[in-house]
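Novice: turn this into a model:
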Amino acid sequence: MNTISNQLDTENKKVSAYLDEIYRSVVKRDPNEPEFHQAVAVFLQSILPLLEKEPHYMDLGILEQIVEPERVISFRVTWVDDNGKTQVNRGYRVQFNSAIGPFKGGIRFDPSVNLSIVKFLGFEQTFKNSLTGQPIGGAKGGADFDPKGKSDNEIMRFCQSYMTELARYIGPDIDVPAGDLGVGAKEIGYMFGQYKRIRGAYEAGVITGKAPVYGGSLGRTEATGYGTIYFLKEMLRDIGHNISGSSVVVSGSGNVSIYAMEKASQLGAKVVACSDTSGYIYNKNGIVVEVLKRIKQVDKGRVSDYLEFDPDTTFHENCKGIWSVPCDVALPCATQNELDEEDAIELVKNGVIAVAEGANMPCTLKATNVFLENGVTFGPAKATNAGGVAVSQLEMAQNSMRLKWTFEEVDERLQDIMMNIYENCVDATEQFDSATNLIQGANIAGFKKVADAMIAQGVI
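Specialist: As a prediction, this is how the structure comes out:
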């Protein structure tokens, strides 16, 4: 027994040293990309037990390849504002991995967009797409353009300029973009229209998130939020807890947040707090989601406007303070690294039992460690928010077959996909006696499919 133990310790040190070297090489090659470094670090930590068991992934250099994108595209986007002044932004598309299918991932328009963020999103997208079980690779794109405060004509001109450059790198069997933060059906429409003009062909499958009237899938708008709740439902069931009757706190008030709140409410949960950049609202008796949905999506208002409907609700200006609200379930659905170690400690102190990431990497590494160390069931973003890309692929399938499924058909398929993702994560963790660590399960399950496809295709 002592001999076996010593051998295992030696093997563990060998794998750890190898992973440390991979991480150091990533940081050395691109030293100013902290978000990408963070995503790589979490991933490498998670797959250590797999590499101990299956060292051929190291022998074949799969890790060295998988942390480097296949292609990074950066370009200038020039457009003219309503005052006739020429504006310049920087656009990106990172085509990270195409081992299991054409590149697939959203486009983000936000002032914070830079290469580090686009690379971290593309890296995560690779394994997220793998987890869906569908034949799509990983990519991400965007620009440091802020659509807020812009007229529709300004947004249209920017989108047309962005697509004019991007069009040469995408196609239904090459790379299929979609929406993300700052890119909704309007922006998708402008980009698709420009692509169609450039190519002179109606290739509906070149982009997803389209309006249903010209090839979009019903249920796509709701998919990420709904999918997060379907995954959460499975998480809670396995720890003997029901989503019905649970108190829920949700950060953000965009599509992911709104539809996560909507589905949680439909399943009997009580949403007690939500936020936007101005602050957060709290009502211990629950927020009426349909009212909030109208305020945000129709009236284009702020969460504080909800107080006009229910004066018993309180508004607090510091949006980060939302994590001080006692709850059973926390759903960070706003942006990356919004929930830190201090927030996690506060949530644990107040009795949180489950956290599911609706946004991409919204919890810092230290925050996730707090949750795991305190027995909080934790759903990582690449698994919990995969519903959006899953329905995007269903949109691609409908476009290819020239069919349109009903909302109910799409939603049924979404539920099946999210349940399969959860089961695959759990199965992967159980192989390594860590059934409560879904971060590890998601990364191992997602990695194995991509890595095995890379091996099968040879060094390319």
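
Novice: from here on, contacts and neighbour counts on C-alpha atoms
Specialist: Will do.

Novice: just the strands in the stretch 101-250 of the chain please.
Specialist: Counting by DSSP state E, counting those that start in this stretch, the stretch 101-250 of the chain has strands at residues 103-109, 138-143, 175-179, 247-251.

Novice: tally of neighbours for Thr314?
Specialist: Other residues within reach of Thr314 by the criterion other Cα atoms under 10 Å amount to 15.

Novice: so which residues of the stretch 151-300 of the chain form helices?
Specialist: Ranges of helices within the stretch 151-300 of the chain are 152-166, 185-199, 220-238, 255-266, 289-293, based on DSSP state H, counting those that start in this stretch.

Novice: so which elements touch the last one?
Specialist: In this case it means helix 289-293. Packed against helix 289-293 by the contact rule (3 or more Cα pairs under 8 Å, 6 or more residues apart in numbering; DSSP states H and E) you find helix 255-266.

Novice: and what of the first one?
Specialist: Secondary-structure packing of helix 152-166 (3+ Cα pairs under 8 Å, 6+ apart): strand 71-80, helix 185-199.

Novice: closest one to Ala367 among these?
Specialist: Within the helices and strands packed on helix 152-166, the stretch nearest Ala367 is strand 71-80; the backing value is 30.4 Å (Cα to Cα).

Novice: would you turn the helices and strands packed on helix 152-166 into TSV with mean neighbour count and distance to Val271?
Specialist: Compiled in TSV, those are given as follows (neighbours: other Cα atoms under 10 Å; distance: least, Cα to Cα, whole Å):
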stretch	mean neighbour count	distance to Val271
strand 71-80	16	41
helix 185-199	19	27
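
Novice: Met58 is nearest to which of the ones you listed?
Specialist: Taking Cα to Cα as the criterion, Met58 comes closest to strand 71-80 out of the helices and strands packed on helix 152-166, the separation being 22.6 Å.

Novice: the closest one: what's the following helix or strand?
Specialist: The helix or strand immediately downstream of strand 71-80 is strand 86-97, counting by DSSP states H and E.

Novice: and the next element down the chain from the strand or helix carrying Leu331?
Specialist: Assessed by DSSP H and E, Leu331 sits inside strand 329-332. Moving toward the C-terminus from strand 329-332, the first helix or strand encountered (DSSP H and E) is helix 341-349.

Novice: second input sequence below; structure requested for side-by-side comparison:
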Amino acid sequence: MALLKQMLKSIREKNPNEPEFHQAVKEVHESILPVLKSHKDYVEARLFERICEPERVISFRVCWTDDQGKVQVNRGYRVQMNSALGPYKGGLRFHPSVNQSILKFLAFEQVFKNALTGLPLGAGKGGADFDPKGKSDGEVMRFCQAWMMEAYRHIGQFTDVPAGDIGVGEREIGYLFGAYKKIRNEFQGVLTGKGQDWGGSVLRPEATGYGLVHFAHFMLTEVDATLENKTCLVSGAGNVSQIAIEKLLQEGAKVVGFSDSSGFIHDPEGMTEDKLRFLKKIKSGQRKSISVFADNYKSAEFTPKGKKTIWSIPADCAFPCATQNELDENDAKTLQQNGLTLLAEGANMPCTPKAIDYLQASKVLYGPGKASNAGGVAVSGLEMTQNRMGRYWSKQDLEKELRTIMKAIHEKCLETIATHGLADLDYLNAANIGAFEKVAKAMNAQGTI
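Specialist: This is a model prediction of the structure:
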């Protein structure tokens, strides 16, 4: 079909100089081509192109004053990608690398991730090219308040519900929520990831990391294996990485490596609960480099950022939890040659396309982020429900709900593999096709809007 051949080219031409967005779109396009070929109505309704076109992109100036009294200027964004299944839902990222391409790719990925959860969630993403690192609490507060001075016009509990992402934790969510409440004079669930004393949910900080390990567990059950005694690598040292390590230890796995922007740690003896507490202290509390970890534990070796990466360490399982395109084809080859059996993504699009192709071809179990790291947005959705009901659920209830949702995502992938005749345990194409079909049906039912 000529239209299908021109589809990807047209999207690229419409969105020039946006490589991350192009990468995300190309992956899904390749997965769903067989579906489009068998559904003429989807093609005629231009559903894929409509999913690729944000419903709204908001870009705005953010002016704030630093501790020296100097005015600083940043750029803020909110990409409201798709509302076919519910209000826009997705995180905020505060990082110097933030631009429209990155946020559009993240919002696009969010469409499919949110659909897989089974919850009534649309998709969005936002943030700013602001770097919280090295800033005082006062500077972060003033920036967050300035960001919200514009963004409050475009968000709300039934419209768009942002959450945290890189550079946006509970501190930033608190300042953003306080500003919104002051401006609107309303206490509503406009943000998720809030503190548990003021509208937040238990388990939300742990949700992405726990969900990631749950999904890896379900993947391994398909090959009659478990995480117990598996040697694991977890890139990153932020919240998702820390919690993934915590859950892996609970499952009996041995975590021998983790990283941050300064380099990586190799600890052949493996992480322990005491070591994890120290890692949380230096990263979440003191905001120091992980090199301090090696200073404190003789078994650990720190390698500064350079040619060598964390993926050079032999391991059974890998969990990239840092950022997009952190793991390339050479890393994938090294991991596979060193005995890798499973890779599940904790970050969004952390593997390059060539790395994914290599992993798929080498029969490594590959869990794409839109399925494996959906636990965070799932519990965010449950936080929204609690806010609307005006009540809190127990940790026990939420742990049960999270595991149920991750199991349902896994089962949806297996069902899609069987229905569409995909290769055995092809989670990548299954996640893309299963999510696309759900969003496409909703958009079709709602008409051309």
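
Novice: what's the local residue count around the alignment partner in structure 2 of Val389 of structure 1?
Specialist: Pairing criterion TM-score structural alignment: the partner of Val389 of structure 1 within structure 2 is identified as Val377. Other residues near Val377 of structure 2 come to 26 when the count uses other Cα under 10 Å.

Novice: now swap in the one 5 residues further on and tell me
Specialist: Other residues near Leu382 of structure 2 number 20, with proximity taken as other Cα under 10 Å.

Novice: please apply the same query to Leu212 of structure 2.
Specialist: 31.

Novice: that one matches what in structure 1?
Specialist: Taking TM-score structural alignment for the superposition, Leu212 of structure 2 sits opposite Thr228 in structure 1.

Novice: Ile409 of structure 2 now?
Specialist: Ile409 of structure 2 is assigned Ile421 in structure 1 as its aligned equivalent, the criterion being TM-score structural alignment.

Novice: same check on Phe158 of structure 2?
Specialist: When structure 1 is aligned by TM-score structural alignment, Phe158 of structure 2 is paired with Asp173.

Novice: coming back round to it: a markdown table for the helices and strands packed on helix 152-166 of structure 1, including distance to Leu131 of structure 1?
Specialist: Rendered in a markdown table, the data for those read as follows (distance: least, Cα to Cα, whole Å):
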| stretch | distance to Leu131 of structure 1 |
| --- | --- |
| strand 71-80 | 22 |
| helix 185-199 | 25 |
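
Novice: for Pro332 of structure 1, which of those is the nearest?
Specialist: helix 185-199 (23.3 Å).

Novice: that closest one corresponds to what range in structure 2?
Specialist: Aligning helix 185-199 of structure 1 against structure 2 (TM-score structural alignment) gives residues 170-184.

Novice: which stretches of the stretch 301-449 of structure 2 form helices?
Specialist: Taking DSSP H, counting those that start in this stretch, the helices of the stretch 301-449 of structure 2 run over residues 329-337, 353-361, 369-372, 375-389, 395-420, 427-446.

Novice: using the three-state scheme, assign the alignment partner in structure 2 of Ile100 of structure 1.
Specialist: For Ile100 of structure 1, the aligned residue in structure 2 is Leu85 (criterion: TM-score structural alignment). Three states are possible here, and by DSSP: H, G, I helix; E, B strand; the rest coil the one that applies to Leu85 of structure 2 is coil.

Novice: residues in structure 1 matched by stretch 431-443 of structure 2, start to end?
Specialist: Residue correspondence for stretch 431-443 of structure 2 in structure 1, counting by TM-score structural alignment: residues 442-454.

Novice: who's in contact with the counterpart of Gly390 of structure 2 in structure 1?
Specialist: In structure 1, Gly390 of structure 2 lines up with Arg402, judged by TM-score structural alignment. Contacts of Arg402 of structure 1 were listed using Cα atoms under 8 Å, 6 or more residues apart in numbering, and none were found.

Novice: quick one: Arg402 of structure 1 from Tyr214 of structure 1, how far?
Specialist: Applying Cα to Cα, to the nearest Å, the value for Arg402 of structure 1 to Tyr214 of structure 1 is 11 Å.

Novice: then Gln65 of structure 1?
Specialist: Computed as Cα to Cα, the Gln65 of structure 1 to Tyr214 of structure 1 distance reads 38 Å.

Novice: compare those two (neighbour count), which wins?
Specialist: Gln65 (15 against 10).

Novice: to which residue of structure 2 is that one aligned?
Specialist: Here Gln65 of structure 1 is matched to Arg50 in structure 2, going by TM-score structural alignment.

Novice: and Cys274 of structure 1, by the same measure?
Specialist: Matched by TM-score structural alignment, Cys274 of structure 1 corresponds to Phe258 in structure 2.

Novice: and Ala143 of structure 1, by the same measure?
Specialist: For Ala143 of structure 1, the residue aligned by TM-score structural alignment is Ala128.

Novice: surely that match meets His95?
Specialist: Yes - with contact taken as Cα atoms under 8 Å, Ala128 of structure 2 and His95 are classed as touching, separated by 6.6 Å.

Novice: which residue is the nearest non-sequential neighbour of the counterpart of Leu340 of structure 2 in structure 1?
Specialist: Under the alignment (TM-score structural alignment), Leu340 of structure 2 maps onto Val352 of structure 1. Nearest residue to Val352 of structure 1 in three dimensions, chain neighbours excluded: Asp328, at 4.5 Å (Cα to Cα, 6 or more residues apart in numbering).

Novice: over to Asn318 of structure 1?
Specialist: The shortest distance from Asn318 of structure 1 to any non-neighbouring residue, by Cα to Cα, 6+ apart, is to Gly279 (4.9 Å).
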